[in-house]
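Peer 1: What shape does this take:
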Amino acid sequence: MKKTPIIIACAFILGLAVVLMIFIKVNMPKQYKIAVLNYSPAGEQALAGLTQGLARNGYVQGKNLELIYNGVKTDKKLLKIEAEKLIKEKPDLIYTISTPSTLIMKELTAISQTPIVFGPVSTPEEVGIIDNMKEPGGNITGVTFGPQEPRRFEMMIKLDPDIKDVLIPYNPNDLSPIAGVKMISDVAEKLGITIKPLKINGTSELETKLYGYTDNFDAIFTPTDAMIVSQTALISKFAISKNVPFSCPQTEGVKLGALFAYGFSVENVGIQAARVVHMILSGTNPGSIPIELADFTLAINLNTADKIGIKVPQYLLKNSFIVRD
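Peer 2: Alright, predicted model coming up:
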């Protein structure tokens, strides 16, 4: 009989603890887990943009967001190993930076259908990531900058009409620049320009192949290529030493010494991708979200123009992002 008050007290305390635990659980913010797979050092800027964009939408690391990122994997074998590790973490969503990253994750999520948001990727339809820009279907959507190479190539020729031969370093193991080189080839043929593709299988051989190149060229033009974009500073230095114009696809590259870019900001692509991520985490089916197009900007480095003796027409300067001392 004397034990009854003790039992009642214990039951009351236990019940109170259960109620308290339920209250805490109900009032805790939902935790989201996002895995990131990155093939290119230049993609770090996209990740920075993604983090900014997510914070604007209320996703903060250490509060309601766990971002799983183990650095750049420029070797495709290591990239796949990393992708498999990330899948085992069972994330709510995967953010892929570059075409190789996205293709690998598409393959590995075929069964689980974990949502994937890519950005940047240049030609998602052509390389087989999606079937349709308006209704990508499946578990993938993202941000692309579309085929900007033809327009940018034409602008380069207008900038320097004396150009006849163009050197194009690219990664032959990446479907995105392969598609880009084809587009460049088509527009170059119409303009009567000779293109000289230079296959670069890894960043370690780029400098040797550039400085060892003996054929004539009047300009350097790089397609949207995750590996080559990461080496923009090196190519810029080489182009200036040869006194030739160099055009890259990303506006950040102009700050590194490229003469001009007509294309996207890698960081802004990440910010844009964050909005897509928010839609998916809020319940929208990724396959129903149309692929978004990145904003294009014309960027010109006037310091580089002075160094190589190029006079930039005033009409190009009016609406451009200008880099100069």
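Peer 1: going forward, measure contacts between C-alpha atoms and count neighbours the same way
Peer 2: OK.
Peer 1: Now stretch 270-282: buried residues?
Peer 2: Judged by neighbour count using 16 or more other C-alpha atoms under 10 Å, the buried positions of stretch 270-282 are G270, I271, Q272, A273, A274, R275, V276, V277, H278, I280.
Peer 1: To clarify, my last question referred to stretch 166-186.
Peer 2: For stretch 166-186, by 16+ other C-alpha under 10 Å, it's 166-172, 174-181, 183-185.
Peer 1: now the helices for the stretch 151-300 of the chain?
Peer 2: 175-191, 203-211, 226-229, 232-242, 252-255, 266-281 (DSSP state H, counting those that start in this stretch).
Peer 1: G15 is nearest to which of the ones you listed?
Peer 2: Minimum separation from G15 across the helices of the stretch 151-300 of the chain (C-alpha to C-alpha) falls at helix 266-281, 34.1 Å.
Peer 1: Another sequence for comparison is provided below:
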Amino acid sequence: MTKSVRIAIDAMGGDHGPEVILPGAALALAQHADLEFIFFGDEARIKPLLAANPRLAAVSSFRHTDVEIRMDDKPSQALRNGRRTSSMWQALEAVKKDEADAAFSAGNTGALMAMAKVCLHMIPAIDRPAIAVLWPTLRGESIVLDVGASIGADAQHLVDLAIMGSAMARIVLSLARPTVGLLNIGVEEVKGIEEVKAASRILRETPSADFDYRGFVEGDDIGKGTVDVVVTEGFSGNIALKTAEGTAKQISAYLREAVRGSFASKVGYFFARQAFQALGDKMDPRRVNGGILLGLEGVVVKSHGGSDAVGTARALEIGYEMVRDQLLRKIQNSLSDRGEADAARIAASEDDAVRP
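Peer 2: Next comes the predicted model:
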């Protein structure tokens, strides 16, 4: 019998807490019968929800916690007040103790990142974590990282992001060798800051068997789906993400306004409603909800704080896929291969330097 995937859930995180998170878990369970859950949070709110859903209760356990990390808590404050005793920390610690295969939270992103680094630690050779998200494109979906875990990046960190993002793409997008691009202000090799250009040189000089590096991509290439994995540092990645989310809401508002504009437009909508529905489905942020915190010695899923049960279920399913398809092992194998390639490149350059 296939081993189940157990996810430890910070049930108090997000804007809605357990009243949305538990129904989301129930939806995920309906898609993956081999899921199990450990819920951490307030007994008075969680126990009645479990009692109302016997199927979910049958595959779940519960542990009461007294401390809830607020969405406006600073990471340092969350670590000081919520370490060891909060629902967020307890979910992460369950992964550390091998009681769960992945941790899930819709709570404070900065607090989750800080706690995850302290509790789970970083993968050897990775200095900083990254948040990777699915991004709807004209070709389907792409992976974009980092979208806000840390600000700034040197060349080696960008190379590490390419390795980790491609490992995720091989799982989520079912690609044997995904294409990777570095986000830049132009596709010409002379453009961009030195760290980005240096990362591009490294990726070109040491090709990987795990991904196909395609060079620089620009902002409009993200939506086009020009490459399967778009790599950038967290500052520009977060701006790109928030801009895309805002643009999607703006277009939706324009469409609603146009449909209500006149009798003729209402008639037109009646005949084109299936097309509008298809457009709405493609633009639905719940479909791609769930960021993965990469670089940690454990699988951690971050859901959007305002997501509903459907979006929560999708984020849990992404976590399920990361565990089932062994994301951490894929990243570690890729890092090992990259290290060997870098050593060979350095040795070759040293030989060239001493050769008469």
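Peer 1: where does the TM-score land?
Peer 2: The TM-score (TM-score structural alignment, normalised by the length of the first structure) is 0.34; 159 aligned residues with a C-alpha RMSD of 5.3 Å.
Peer 1: about what we covered before: out of the helices of the stretch 151-300 of the first structure, flag the one nearest G49 of the first structure.
Peer 2: helix 266-281 (4.2 Å).
Peer 1: Can you spell out which helices and strands pack onto that closest one?
Peer 2: Counting contacts by 3 or more C-alpha pairs under 8 Å, 6 or more residues apart in numbering; DSSP states H and E, helix 266-281 of the first structure packs against helix 44-56, strand 116-121, strand 140-144.
Peer 1: could I get these as TSV with distance to L108 of the first structure?
Peer 2: TSV is the format used below for these (distance: least, C-alpha to C-alpha, whole Å):
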stretch	distance to L108 of the first structure
helix 44-56	21
strand 116-121	11
strand 140-144	12
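Peer 1: any chance of these in JSON lines, with mean neighbour count and distance to K106 of the first structure too?
Peer 2: Putting those into JSON lines (neighbours: other C-alpha atoms under 10 Å; distance: least, C-alpha to C-alpha, whole Å) gives the following:
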{"stretch": "helix 44-56", "mean neighbour count": "21", "distance to K106 of the first structure": "19"}
{"stretch": "strand 116-121", "mean neighbour count": "28", "distance to K106 of the first structure": "8"}
{"stretch": "strand 140-144", "mean neighbour count": "27", "distance to K106 of the first structure": "8"}
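Peer 1: out of those, which comes closest to K307 of the first structure?
Peer 2: Per C-alpha to C-alpha, nearest to K307 of the first structure of those: helix 44-56, 27.6 Å.
Peer 1: What are the contacting residues of the closest one?
Peer 2: 38, 60, 97, 119-120, 266-275, 277-278 (C-alpha atoms under 8 Å, 6 or more residues apart in numbering).
Peer 1: still on that earlier bit, between the helices of the stretch 151-300 of the first structure, which gets nearest to D306 of the first structure?
Peer 2: helix 232-242 (10.2 Å).
Peer 1: one step back: quick one: which of the buried residues of stretch 270-282 of the first structure is nearest to M227 of the first structure?
Peer 2: G270 (17.8 Å).
Peer 1: thought the closest one was touching G119?
Peer 2: Yes: under the criterion of C-alpha atoms under 8 Å, G270 of the first structure makes contact with G119 at 6.5 Å.
Peer 1: what about K80 of the first structure, distance to L86 of the first structure?
Peer 2: 10 Å (C-alpha to C-alpha, to the nearest Å).
Peer 1: I184 of the first structure too?
Peer 2: From I184 of the first structure to L86 of the first structure the distance is 36 Å (C-alpha to C-alpha).
Peer 1: same check, this time on Y211 of the first structure
Peer 2: Y211 of the first structure is 39 Å from L86 of the first structure, by C-alpha to C-alpha.
Peer 1: In terms of neighbours, single out the busier of those two.
Peer 2: L86 (20 against 10; other C-alpha atoms under 10 Å).
Peer 1: For that one, what is the enclosing helix or strand?
Peer 2: Take DSSP states H and E as the rule and L86 of the first structure turns out to sit in helix 76-88.
Peer 1: which helices and strands sit right next to the following helix or strand past that helix?
Peer 2: Proceeding N to C from helix 76-88 of the first structure, the next assigned helix or strand is strand 93-97, under DSSP H and E. The contact analysis (3+ C-alpha pairs under 8 Å, 6+ apart) places strand 93-97 of the first structure against strand 32-38, strand 116-121.
Peer 1: in strand 93-97 of the first structure, what's buried?
Peer 2: L93, I94, Y95, T96, I97.
Peer 1: mind putting the helices and strands packed on strand 93-97 of the first structure in CSV, distance to A305 of the first structure included?
Peer 2: Output for these, formatted as CSV (distance: least, C-alpha to C-alpha, whole Å):
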stretch, distance to A305 of the first structure
strand 32-38, 33
strand 116-121, 28
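Peer 1: what about those, which gets the closest to R152 of the first structure?
Peer 2: Across those, closest to R152 of the first structure is strand 116-121 (C-alpha to C-alpha), at 17.3 Å.
Peer 1: who touches that closest one?
Peer 2: By C-alpha under 8 Å, 6+ apart, strand 116-121 of the first structure touches 46, 93-99, 102, 105-106, 139-145, 176, 266, 269-270, 273, 276-277, 286.
Peer 1: Next, the angle from it to strand 140-144.
Peer 2: 20 degrees (axes from the mean of the first three to the mean of the last three C-alpha atoms, to 10 degrees).
Peer 1: and the angle from strand 116-121 of the first structure to helix 44-56?
Peer 2: Using the same axes, to 10 degrees: strand 116-121 of the first structure against helix 44-56 is 130 degrees.
Peer 1: Against which helices or strands is the strand or helix carrying V300 of the second structure packed?
Peer 2: Using DSSP H and E, V300 of the second structure maps to strand 299-302. Contact analysis of strand 299-302 of the second structure by 3+ C-alpha pairs under 8 Å, 6+ apart lists strand 102-105, strand 291-294, helix 309-324 as its packing neighbours.
Peer 1: try it again with 6 Å
Peer 2: Helices and strands touching strand 299-302 of the second structure, by 3 or more C-alpha pairs under 6 Å, 6 or more residues apart in numbering; DSSP states H and E, are strand 102-105, strand 291-294.
Peer 1: Now the element after the helix or strand harbouring L241 of the second structure, going C-ward?
Peer 2: In this assignment (DSSP H and E), L241 of the second structure forms part of helix 234-259. Past helix 234-259 of the second structure, further along toward the C-terminus, the next helix or strand under DSSP H and E is helix 263-283.
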